[in-house]
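J.: Quick one: sequence plus predicted model below, questions after.
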Amino acid sequence: MKNKGFSLIEVMIAVAILGILASLAYPSYVEYVAKGARADGLSGLMKVANLQEQYYLDNRQYATDMTKLGLAADPFVVENGFYSIDSTGSGSFVAIATALGAQASRDPNCTAIQITDTGARTPLECWQ
């Protein structure tokens, strides 16, 4: 009579192969998710920088309060909730996106990203 089914060894080998594949794929997935959330933070920074420049054209100084830029809150939290953005202003401005929650641990090199009125962006590796 022919045996139908899998032996315990065959199942263990399949589980080991799946474990190896998962251990290789998971870090790449986390990095991909972090870069996606960072893109939303960068988009928010660019929005604040553009609003600051428009405010400067209208008032000859940069806004010291984000609500003066037409944003609902100070600091402004981006759509996905992984970054809050604050900006200081007057004669010049610095807009800083600070990672919140899980994003701070997923993307430790980019927990604080900033742009200035001169267009200086730091840290550079976070803008790529």
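T.: Cool, the structure landed.
J.: Only C-alpha atoms from now on, for both contacts and neighbour counts.
T.: OK.
J.: What's the separation between Asp40 and Glu53?
T.: 20 Å (Cα to Cα, to the nearest Å).
J.: try this one next to it:
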Amino acid sequence: MIAVAVIAILASIAVPSYRGYVERARVSDGQTGLMQAASEMERCYTVSNTYPASGCLQTTESPDGVYGTIELTVNGSSYRLEAKSPTRNVRAGCETLWVESNGTRGPGACWGQ
């Protein structure tokens, strides 16, 4: 009976910690996808001295697919990349991640700011 109680206590501590780890890993997947897409945009800017609205972005989702789509919005000489998680199985408040051409990222809590 004591062994069962010890296992129950350990499980009550381990399961929430594991869930938090998984949620942070999923957010990291979205961050990786956005940074890869941003590097593709910067590579195109180096070649053509402009951010093209199409034809440059090869990364359309995060590497593991947690963030289903990465959307590009070009506004003159700047861009904004936005990734959304359709499953919502990520850390609260991090369902939508974004990065802009000037290096601004958000939401700040999701990027460790």
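T.: Yep, that arrived. Every value quoted in this text rests on a predicted model; they were computed, and no experiment measured them.
J.: and the residue nearest the centre of the second structure, which of the three is it?
T.: Among the residues of the second structure, the smallest C-alpha distance to the mean C-alpha position (Cα atoms, centre = their mean) belongs to Gly30, namely 2.0 Å. At Gly30 of the second structure, secondary structure determined by DSSP: H, G, I helix; E, B strand; the rest coil is helix.
J.: Show me what it aligns to in the first structure.
T.: Residue pairing (TM-score structural alignment): Gly30 of the second structure is matched to Gly41 of the first structure.
J.: What count of nearby residues applies to Gly103 of the second structure?
T.: 9 (other Cα atoms under 10 Å).
J.: got it, and the one 3 residues further on?
T.: For Gly106 of the second structure, the neighbour count with other Cα under 10 Å is 17.
J.: need the contact list for it.
T.: The neighbours of Gly106 of the second structure, taking Cα atoms under 8 Å, 6 or more residues apart in numbering as the test, are Leu97, Trp98, Val99.
J.: Which PyMOL command selects the buried ones in these?
T.: The PyMOL selection below is limited to those of the contacts of Gly106 of the second structure classed as buried (16 or more other Cα atoms under 10 Å):
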select buried, resi 97+98+99
